[in-house]
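Novice: Structural data only, the sequence is not supplied:
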């Protein structure tokens, strides 16, 4: 039975990961712009994919100040992952897998606080995907140094226990409880 995988991100990363996927007889849908993930998912329909691999995207960081550059990076980069994930989750089959691969900023604008902030946002993205998908979908967050082989192994659920690739694991909090807490905060502050 073929495995259908949705892969989004920078074209060069997609090419590397897709090559490994196709070597494992997977069918791959490639989307090189996060803004186009909803259209690809709508075209594929519900329960179309066994896995979604959300790789780092490529875009030029804009702005003349550090604040402007960081704002642009978060809005057009990190936060752009949320609408893409929102579209991808309903297109996953029961038992599907989501793998989010983090990326790093250039050294001149990356600080320890920024690294922690990005990790936190990737965990929030993963928790939100898990909350919407339910316990039948496995969600992983991998670091930017993960190889194409590690990404595919996580995406297909073939990770070796001797080679952990996850930089973050989701907490033991019930996803239903997490979602209720999140929605409770929204209603209190609205």
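Specialist: Cool, got the structure. Small disclaimer: the values here were computed from a predicted structure and weren't measured.
Novice: CA only for contacts and neighbour counts going forward, please
Specialist: Will do.
Novice: Residue 50 and residue 180, how far apart?
Specialist: Distance, residue 50 to residue 180, by C-alpha to C-alpha, to the nearest Å: 27 Å.
Novice: And the two? Which one has more around it.
Specialist: When residue 50 and residue 180 are compared on other C-alpha atoms under 10 Å, the one with more neighbours turns out to be residue 50, at 23 against 13.
Novice: so how far does stretch 69-85 reach from one end to the other?
Specialist: End-to-end span of stretch 69-85 (C-alpha to C-alpha): 24 Å.
Novice: ok, structure two:
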């Protein structure tokens, strides 16, 4: 897998289920704000609703940070609606659920499991310039944590605003950062 860090998202257009409607979403919608493309294997499964529900529970926090969430699977937008209507967990979702039945978007992010026609658990954080800043890919049985994703986004936003600093491991908003310099080499 090639590194996607600092690369631009490839152009796409797709139908999504969002707030009771089918809407069009494109790569242009990602520009000018922070975005998360959150790929998951399939609707009506097991780990996926726990992840999407966790994102829904933290959605207000993402929105306060100016971050839009886009969940993506190879299901259709009709399947997204049916899942939203039938699951208490998925019914909480307020972010767009992108349908990628052709698998083109999933392939462009290099998370397609070709033999299954499903996406790996891929998380891509995209900055306001449309460039990928964070990539996380988990195997199918390992769920992701929305709070940890939010922590990473806070760090990415801080670094964008303060390009001469870096955030150390486990950095939390408000904590000390590091200013890389020759004087700091070997002293951490």
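Specialist: Now that the structure is in, tell me what you want to look at. Note that the structure is a prediction, hence the values are computed from the model and not measured.
Novice: Do you know the score for how well these two fit?
Specialist: Superposed pair, TM-score by TM-score structural alignment, normalised by the length of the second structure: 0.30. Supporting alignment: 91 aligned residues with a C-alpha RMSD of 5.1 Å.
Novice: tell me which strands and helices the longest strand anywhere in the first structure is in contact with?
Specialist: As assigned by DSSP state E, the longest strand anywhere in the first structure is strand 92-101. Packed against strand 92-101 of the first structure by the contact rule (3 or more C-alpha pairs under 8 Å, 6 or more residues apart in numbering; DSSP states H and E) you find strand 49-54, strand 138-142, helix 148-156.
Novice: What helices and strands are in contact with the longest one?
Specialist: The helices and strands touching helix 148-156 of the first structure, judged by 3+ C-alpha pairs under 8 Å, 6+ apart, are helix 11-23, strand 49-54, strand 92-101.
Novice: and what of the shortest one?
Specialist: With contacts taken as 3+ C-alpha pairs under 8 Å, 6+ apart, strand 138-142 of the first structure sits against strand 92-101, helix 112-133, strand 166-168.
Novice: and the ones you listed as a markdown table, adding mean neighbour count and distance to residue 66 of the first structure?
Specialist: Compiled in a markdown table, those are given as follows (neighbours: other C-alpha atoms under 10 Å; distance: least, C-alpha to C-alpha, whole Å):
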| stretch | mean neighbour count | distance to residue 66 of the first structure |
| --- | --- | --- |
| strand 92-101 | 22 | 24 |
| helix 112-133 | 17 | 12 |
| strand 166-168 | 16 | 27 |
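Novice: could those be laid out in CSV, adding distance to residue 185 of the first structure?
Specialist: Converted to CSV, these look like this (distance: least, C-alpha to C-alpha, whole Å):
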stretch, distance to residue 185 of the first structure
strand 92-101, 25
helix 112-133, 14
strand 166-168, 24
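Novice: So which of those is nearest residue 19 of the first structure?
Specialist: Across those, the minimum distance to residue 19 of the first structure, taken as C-alpha to C-alpha, is reached by strand 92-101, at 16.8 Å.
Novice: what's the angle between the closest one and strand 138-142?
Specialist: For strand 92-101 of the first structure against strand 138-142, the angle by axes from the mean of the first three to the mean of the last three C-alpha atoms, to 10 degrees is 10 degrees.
Novice: what angle do strand 92-101 of the first structure and strand 49-54 make?
Specialist: Using the same axes, to 10 degrees, strand 92-101 of the first structure lies at 20 degrees relative to strand 49-54.
Novice: With residue 154 of the first structure as the reference, name the closest of the helices and strands packed on strand 138-142 of the first structure.
Specialist: The closest of those to residue 154 of the first structure is strand 92-101. By C-alpha to C-alpha, the value is 6.7 Å.
Novice: if we can go back for a sec, is it possible to export the helices and strands packed on helix 148-156 of the first structure to a markdown table including distance to residue 119 of the first structure?
Specialist: Below are these laid out as a markdown table (distance: least, C-alpha to C-alpha, whole Å):
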| stretch | distance to residue 119 of the first structure |
| --- | --- |
| helix 11-23 | 20 |
| strand 49-54 | 15 |
| strand 92-101 | 11 |
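Novice: and residue 7 of the first structure, which of the helices and strands packed on strand 138-142 of the first structure is closest to it?
Specialist: Residue 7 of the first structure sits nearest to strand 92-101 of all those, at 9.6 Å, using C-alpha to C-alpha.
Novice: Name the residues of the host helix or strand of residue 5 of the first structure that are buried.
Specialist: Assessed by DSSP states H and E, residue 5 of the first structure sits inside strand 3-8. For strand 3-8 of the first structure, a neighbour-count test (16 or more other C-alpha atoms under 10 Å) marks 3-8 as buried.
Novice: Counting by contacts, list what that strand packs against.
Specialist: With contacts taken as 3+ C-alpha pairs under 8 Å, 6+ apart, strand 3-8 of the first structure sits against helix 11-23, strand 26-31, strand 49-54.
Novice: can I get the ones you listed in CSV with distance to residue 92 of the first structure?
Specialist: Output for these, formatted as CSV (distance: least, C-alpha to C-alpha, whole Å):
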stretch, distance to residue 92 of the first structure
helix 11-23, 17
strand 26-31, 13
strand 49-54, 5
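Novice: Single out the most deeply packed of these.
Specialist: Sort these by mean neighbour count, taking mean count of other C-alpha atoms under 10 Å, and strand 49-54 sits at the top with a mean of 26.
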